[in-house]
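**Student:** the sequence and its predicted three-dimensional model are supplied below.
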Amino acid sequence: MTQLQSAEITGIVTEAGRLATELYVFPEIGARIAARLDEAHAQGRYRQAEDARTLGRLVTEDLQSVNGDRHLRLKFHPEPIPAEQEDGALLAELTRSADLSLGGVPRIERLAGGVALLKLAPILFPLDMAGEALNAALTLVARAEALILDLRECVGGHPYTTAHIGGHLFDEPTHLSSLYDRETDAEQQFWTPAMAPGPRFGGSKPLYVLISKATFSGGEALAYDLQQRGRAVVVGEASGGGANPRRGFTLHPHLEATIPTARSINPVSGANWEGTGVIPDTATDPARAHETAHRAALAEVARRGGDTPSASAEEARRILHGATEDGPAGADARL
């Protein structure tokens, strides 16, 4: 990789500070961040950055030093990134990632007792990239007696995709979230759609959401919105704490400045999960969250007196209290 020249470093740091000042969702903090970058540059902090990776790390530390916003970054990309459009690096990365992750639906399983598990990762891709895969997965789990939504490795996503998923998990249009945008000084609301392509899982059957400290941004949004509406029980550990959506700007062929220009507002809490993370209803080791949620789902199905062939109340009781013909409670089968 080509060594960075002094003038290059100055230009990159200056532009990162300008973007923070003009676009960061909290103007006063943006100005403080820019001042921090100027001070660090004047003190020679960035002279040690002989390559783009090192500069990205140092500037990211300073961008996040004022208020800990993990969406604020000077992100290093090993492959050259597009310079001609805003968020060009993100779009290129999303396209590759969507192709490699089966549209963000890497796992679907039918667990014992008529419970389905749907894993969404690494992010909730824009619908024009992964809508078909997502719709197919949601249609497949719609018949389950209970659903476990695994977001433990979901690190981002698009608000329209969150609302689209919600359309399968509620019976009526529901206001999930709003975004306040600094540039427009306005809020945009996101509602679940009135119609869903294919059958819905619906708004009444048991729903559990798994999270971990790795869950971030759009993954957190889905968990938080479902939790605040009382639609899901969240299981695992507190998530990463990133609620300020970002825009991306190419400052170098391998460096992208990501600047949060908006903030999430939940219509129920009036707040969001920035800094604190989504707090689980049932705290447990995320490695065991799957098992914890499965047992809770079985108990709830039994309590409701499930009478379908796939998940009768008697079957659920047998699984809860020991092995069945299908094996222990954790046993599963591929759909």
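**Tutor:** Received the coordinates, thanks.
**Student:** from here on, contacts and neighbour counts on C-alpha atoms
**Tutor:** Will do.
**Student:** okay, helices next: where are they in this structure?
**Tutor:** For the chain, the helices defined by DSSP state H cover 6-23, 27-42, 52-63, 88-100, 127-141, 159-167, 218-228, 289-304, 313-320.
**Student:** closest one to Ser269 among those?
**Tutor:** Among those, helix 218-228 comes nearest to Ser269, with 7.0 Å by C-alpha to C-alpha.
**Student:** what's in contact with that closest one?
**Tutor:** For helix 218-228, contacts defined as C-alpha atoms under 8 Å, 6 or more residues apart in numbering pick out 123-124, 151, 154-159, 162, 166, 176-177, 209, 211, 232-234, 239-243, 266, 268-269, 272-273, 277-278.
**Student:** in PyMOL, select just the buried ones from those.
**Tutor:** Applying 16 or more other C-alpha atoms under 10 Å to those, the buried members can be selected in PyMOL as follows:
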select buried, resi 123+124+151+154+155+156+157+158+159+162+166+176+177+209+211+232+233+234+239+240+241+242+243+266+272+273+277+278
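**Student:** among the contacts of helix 218-228, which are in strands?
**Tutor:** Counted as lying in strands by DSSP state E, out of the contacts of helix 218-228, are Leu176, Ser177, Val209, Ile211, Val233, Val234.
**Student:** now do the buried residues in stretch 65-82.
**Tutor:** So, applying 16+ other C-alpha under 10 Å, buried residues of stretch 65-82: Asp69, Arg70, His71, Leu72, Arg73, Leu74, Lys75, Phe76, His77, Ile81, Pro82.
**Student:** also this one, for the comparison:
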Amino acid sequence: MPTNAETVALALDRITAGYVFPERAAEIDRAIRKRLAAGEYDALDGPALCGAVTAHLLEVCPDQHLALRWDDEPQPVLPEDPDKGQAAFLARMRTFNQGVRGFQHLDGNVGYLDVRRIADAAEGARVIGAAMELVAGTSALVLDLRECLGGSPEGCNTWCSYFFPDDQTHLKDIYDRESDTTRQYWTLAHLPAPRYLDRPVYVLTSARTFSGGEDFAYTLQAHRRALVVGETTRGGAHPTGSYQLDAHISVRVPSARGVVIATGTNWEGVGVAPDIAVPAEQALEVAHRDALARTAQPAAPEQ
């Protein structure tokens, strides 16, 4: 087993090589190595080490994706993880039903989808399509992202495409430091279920909503395709890779930065602010009530 100092040094090497803002990576490296030299981490056990280093990383650079993570179950340590944790992510999504937790048909013909993760576009497309088939005939839709803690930018693009009429909407761009390239994300031309157009859409958020969940909420809100109801989200916008440092500790390194075209920015550090601010536990009731008011049919005229 490597020493704490060796593990932290490996983490700093990863951050320096891959963090999306190189100048901030240099600041992080200086600050944490100063603590290393002072022996601050020497006596900590694994979970405490991860907690302390993560707190110190955030003091220098308040990027909510930047962290050391402890796993009780030993993980394989490879010389190089070529897919930056993608295989592990796909495996988790399979156990999470590609992120779709549940469907309800609420009173007043209002659809409800509970989405806990944003799946990979390829593996998750059929489940996302099946969910959208279930709500295809509803008069309004509530997307519950209050417990959505992240996922795939490509999967978010798939979800968002259902709420636009064609493939002509430029949703966002993502710059990747490693390849020094920018990828454009446009709505998709072909989807496995009907698009959800010309009807009210509500997105429920909480202070726990994070990363891919925030991407989904912010993108629909910025393009005026949904009302966000609930609480301001956590504020983590940078796509991230995960690297195993030893059998129990990995480091998460944000390596890319997204810009939503409708605003020219993203939600990093500030979160997604709701259009209708209410405590998270009241968000569904408030959204449902608003949906009923917006979709109420006028009374039939008297004969």
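**Tutor:** Good, I have the coordinates. Given the structure is predicted, the values throughout are model-derived calculations rather than measurements.
**Student:** quick TM-score on the pair, please.
**Tutor:** Once superposed, the chains reach a TM-score of 0.93 (TM-score structural alignment, normalised by the length of structure 2), with 297 aligned residues with a C-alpha RMSD of 1.8 Å.
**Student:** just the helices of structure 1: most buried one?
**Tutor:** Mean neighbour count (mean count of other C-alpha atoms under 10 Å) peaks for helix 218-228 among these, with a mean of 25.
**Student:** what about that one, distance to the chain center?
**Tutor:** Helix 218-228 of structure 1 sits 8 Å away from the centroid of its parent chain (C-alpha atoms, centre = their mean, to the nearest Å).
**Student:** how big's the offset between that helix and structure 2?
**Tutor:** When structure 2 is superposed, helix 218-228 of structure 1 averages 0.4 Å from its matched positions, counting by mean C-alpha distance after the TM-score superposition for structure 1.
**Student:** that helix versus helix 159-167: what angle between them?
**Tutor:** In terms of direction (axes from the mean of the first three to the mean of the last three C-alpha atoms, to 10 degrees), helix 218-228 of structure 1 departs from helix 159-167 by 40 degrees.
**Student:** output the residue interval of structure 2 matched by helix 218-228 of structure 1.
**Tutor:** The aligned range for helix 218-228 of structure 1 in structure 2 is 212-222, by TM-score structural alignment.
**Student:** show me what contacts the alignment partner in structure 1 of Ala237 of structure 2?
**Tutor:** For Ala237 of structure 2, the aligned position in structure 1 is Ala243, judged by TM-score structural alignment. With contacts defined as C-alpha under 8 Å, 6+ apart, Ala243 of structure 1 is in contact with Ser217, Glu220, Ala221, Arg263, Ser264, Asn272, Trp273, Glu274.
**Student:** got it, and Ile28 of structure 2?
**Tutor:** Leu12, Leu57, Val60, Cys61.
**Student:** so what's the residue count around the closest residue to Leu90 of structure 1 other than its chain neighbours?
**Tutor:** Nearest residue to Leu90 of structure 1, sequence neighbours excluded (C-alpha to C-alpha, 6 or more residues apart in numbering): Gly248, at 7.1 Å. When neighbours are defined as other C-alpha atoms under 10 Å, Gly248 of structure 1 has 22 of them.
**Student:** how about the buried residues of stretch 65-82 of structure 1 in a markdown table, adding distance to Ala313 of structure 1?
**Tutor:** Output for those, formatted as a markdown table (distance: C-alpha to C-alpha, whole Å):
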| residue | distance to Ala313 of structure 1 |
| --- | --- |
| Asp69 | 46 |
| Arg70 | 45 |
| His71 | 45 |
| Leu72 | 49 |
| Arg73 | 50 |
| Leu74 | 53 |
| Lys75 | 51 |
| Phe76 | 53 |
| His77 | 52 |
| Ile81 | 55 |
| Pro82 | 56 |
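**Student:** quick one: which of these is nearest Ile29 of structure 1?
**Tutor:** Using C-alpha to C-alpha, Asp69 comes nearest to Ile29 of structure 1 of those, at 10.5 Å.
**Student:** which residues touch the closest one?
**Tutor:** Gly242, Glu274, Gly275.
**Student:** over to Thr161 of structure 1?
**Tutor:** Thr161 of structure 1 sits next to Leu124, Phe125, Pro126, Leu127 when contact means C-alpha under 8 Å, 6+ apart.
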